[in-house]
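K.L.:
Sharing a model prediction with you, sequence too.
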Amino acid sequence: MFVVLLTYTAPLDAVDRHVPAHRQFLERQYAAGVFLLSGRKEPRDGGVILATAASRAQLDAVLAQDPFMLHGIADYQVLEFHPTMGAPAVNGWLEG
């Protein structure tokens, strides 16, 4: 599982111009089962995505399609972790 931290590298007016395309990208990844949760950070200087991908390489390929990345709107930090405990609602995401 992965946590993706986005940090905006452009002013918010530039970010806002690309939000509709970014949301369409997110919707495609939810439909494909790659993304589990996403949302903006507070203060609004970026966002967070919780992803489940087969590999870091697969996730990197997916993120390369994000309009924010394509237009240089955000930097991405990817943290991989292996969940071993969780609330009952997310137990299906746990690894051994």
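P.N.:
Here it is on my side, so go on.

K.L.:
Could you use CA atoms for every contact and neighbour count after this?
P.N.:
Noted.

K.L.:
What are the contacting residues of stretch 3-12?
P.N.:
15, 45-51, 72-81 (CA atoms under 8 Å, 6 or more residues apart in numbering).

K.L.:
Would you mind checking these for buried ones?
P.N.:
Buried members of the contacts of stretch 3-12, scored by 16 or more other CA atoms under 10 Å, are 15, 45, 46, 47, 48, 49, 50, 51, 73, 74, 76, 78.

K.L.:
Residue 29 reaches residue 35, doesn't it?
P.N.:
Yes: the pair residue 29 and residue 35 qualifies as a contact (CA atoms under 8 Å) at a distance of 5.5 Å.

K.L.:
try this one side by side with the last:
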Amino acid sequence: MFVMELTYTAPIEDVDEHLDAHVAWLDGHYAAGTFLASGRKVPRDGGVIIATGMSRAEIERVAQGDPFVLAGVCAYRITEFIATKTSASLAAARETLPT
């Protein structure tokens, strides 16, 4: 599983110009089952996405396809973790430690 942390690298007005395209990109990854949760950080200097079901290389390619990245208004920091405990609603995404 991955925590994809976005940090805006441009003024918020520039970010907002690409928000509709970014939301459509998010929707596509929700429909594919890759994204589990996402939202703005507080204060609004970026966002966070929780993703699953891909390798690190694949998730890095996904991030590079974000319209925010293509427009040069954000940068990603991606952290991989093994979700061995989850709420009941995320049980399908639960992982086991490698042996």
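P.N.:
Thanks, I have it. On a predicted model such as this, the values are computed, not experimentally measured, just so you know.

K.L.:
Need the TM-score from the superposition.
P.N.:
Superposed pair, TM-score by TM-score structural alignment, normalised by the length of the first structure: 0.95. Supporting alignment: 96 aligned residues with a CA RMSD of 0.9 Å.

K.L.:
re the thing from before, out of residue 29 and residue 35 of the first structure, which sits in the more crowded spot?
P.N.:
residue 35 (21 against 16; other CA atoms under 10 Å).

K.L.:
okay, the host helix or strand of residue 60 of the first structure sits on what stretch of the second structure?
P.N.:
Here residue 60 of the first structure sits within helix 56-63, counting by DSSP states H and E. Taken onto the second structure by TM-score structural alignment, helix 56-63 of the first structure occupies residues 56-63 there.

K.L.:
Could you check how many residues crowd around residue 60 of the second structure?
P.N.:
15.

K.L.:
Hmm, I typed the wrong one, I wanted residue 67 of the second structure.
P.N.:
21.

K.L.:
you'd agree it is up against residue 22?
P.N.:
Yes: assessed by CA under 8 Å, residue 67 of the second structure is found in contact with residue 22 at 5.4 Å.
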